[in-house]
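> Sequence first, then the predicted structure:
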Amino acid sequence: MEKIITQCSSCQAKFKLGGDKIGKKIRCPKCKGVFVVNEIGVQAKPAPVPRPELPQPAPAPSTVETPPAAPSAEEPTATPAVEQEVVPLKDRPRPLKVADFFETQHTRFLPDQADGVNAHISYDITGEGGGQWTLIVKDGRCEIQAGGDPSAKTRAKMTAKTYLKLAQGKLDGRVAFMLGKIKLKGDKASVATVRGCFKVPEI
């Protein structure tokens, strides 16, 4: 409880009382006179003395060795694709093969002549030096793919000998078809249409 300092109104003696005595009548222990307790001062509580902090023990050294960090693997730098130069037909070894004509066909493409042409032809060339290729001419562009395409609108089948004659202009396509040297399925008109989209090869 908070202590107060009061003073006797008769003998002016000062003494301490509990704070709950304020406003009450008490008898002065010195002069025995009765007076009403009035507060003339408050005894401040002594400030608490801070306790000294005990030094904290140093952490024990860890006996577990931390493994060294693994070196980060550097991401491989992407190497830009290098487009292989196409060897012209005239510089290729003889005799020329069917693959030579298909591999160089895009170099003979005439975009101005392909306006409105939409052809998708799968070639099946039989016999020695044959194979399968797919020709796509669409939106003024030409694409040659190795391998056949069962979804092609046109499928053409002939021997390697017949194809080489056609490619070199030694055999007319309509004559070859009438003689049964070319077998066509699907959109037959596409075969004749695409012939005008390519230059005659220089061999």
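That came through, no problem.

> For the rest of this, base every contact and every neighbour count on C-alpha atoms.
OK.

> can you give me the strands in this structure?
Here the chain has its strands, by DSSP state E, at 3-7, 14-18, 25-27, 34-36, 41-42, 119-126, 131-138, 141-146, 154-159, 183-186.

> and those, which is most packed in?
Neighbour counts (mean count of other Cα atoms under 10 Å) averaged over each of the strands of the chain peak at strand 119-126, with a mean of 22.

> what's next to it, contact-wise?
Contact with strand 119-126 is made by 130-138, 148-150, 152-160, 163, 190-191, 194, as judged by Cα atoms under 8 Å, 6 or more residues apart in numbering.

> For the spatially closest residue to I182 that is not a sequence neighbour, give its distance to K183.
Of all residues not flanking I182 in the chain, M158 sits nearest, at 5.0 Å (Cα to Cα, 6 or more residues apart in numbering). Taking Cα to Cα, to the nearest Å as the criterion, M158 is separated from K183 by 7 Å.

> try this one side by side with the last:
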Amino acid sequence: MWRKSSLGFAAKRRPGWSRLGNSHFLFLTKEEQRMTTIQELFETMSGAFKPEAAPGVDAVIQISLTGEQAADYYVTIANDECKVDEGKYESPTASLTVDGQDYLDMVSGKLNPQMAFMQGKLKISGDMGLLLRFQSFFDLSGLG
């Protein structure tokens, strides 16, 4: 079926599957979809940092992801700046270990971090007060 577009010329109606957005994402395996999302999350964290939410914070948070998308990242917050690196930090201020999908669910609000901790899905060590505030240091509202 042809219809007039907003630009004033006729355009063929696109099939329904093409209007789903990020259609290339549909052709990835579930593992590739999760890995892409994990990578996107950590790639966007520095830009999503809100320095006004973390005044005076000087810390390194180690995030160890387990499961299908196992990976290690550490987040350095100092001088109102945030830097994310892949790998393990020798002596972080605080650390957390969690399944990669559970971490995405916590960041997107689908899983309560306190419930994850109580259910044994989330293991933490170090400065617990810092970890309780950690998520508020970022605006990741576009995720999930």
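Sure, I can see it. Owing to the predicted nature of the structure, the values given are computational and were not obtained by experimental measurement.

> re earlier: was I right about the residue nearest to I182 of structure 1 contacting L184?
No: applying Cα atoms under 8 Å as the test, M158 of structure 1 and L184 come out as separate, 9.1 Å apart.

> quick one on the thing from earlier: same list, the strands of structure 1, but as JSON lines with distance to F177 of structure 1 please.
Formatted as JSON lines, the strands of structure 1 follow (distance: least, Cα to Cα, whole Å):
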{"stretch": "strand 3-7", "distance to F177 of structure 1": "128"}
{"stretch": "strand 14-18", "distance to F177 of structure 1": "130"}
{"stretch": "strand 25-27", "distance to F177 of structure 1": "140"}
{"stretch": "strand 34-36", "distance to F177 of structure 1": "139"}
{"stretch": "strand 41-42", "distance to F177 of structure 1": "127"}
{"stretch": "strand 119-126", "distance to F177 of structure 1": "14"}
{"stretch": "strand 131-138", "distance to F177 of structure 1": "19"}
{"stretch": "strand 141-146", "distance to F177 of structure 1": "23"}
{"stretch": "strand 154-159", "distance to F177 of structure 1": "10"}
{"stretch": "strand 183-186", "distance to F177 of structure 1": "7"}
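
> and of the ones you listed, who's closest to P93 of structure 1?
Nearest to P93 of structure 1 among these is strand 131-138 (19.0 Å), distances taken as Cα to Cα.

> Burial check on the aligned partner of D115 of structure 1 in structure 2, number of neighbours?
In structure 2, D115 of structure 1 lines up with P55, judged by TM-score structural alignment. Counted with other Cα atoms under 10 Å, the neighbours of P55 of structure 2 add up to 12.

> For P55 of structure 2, which non-adjacent residue is closest in space?
Excluding the flanking residues, the one nearest P55 of structure 2 by Cα to Cα, 6+ apart is D80, at 6.8 Å.

> I'd like the distance from that neighbour to E43 of structure 2, if you could.
18 Å.

> Can you list the residue ranges for helices in structure 1?
98-104, 160-167, 173-178, 189-195 (DSSP state H).

> Can you give me the stretch of structure 2 that the first one aligns onto?
Which is helix 98-104 of structure 1. Going by TM-score structural alignment, helix 98-104 of structure 1 sits over residues 38-44 in structure 2.

> ok, now the longest one?
The aligned range for helix 160-167 of structure 1 in structure 2 is 100-107, by TM-score structural alignment.
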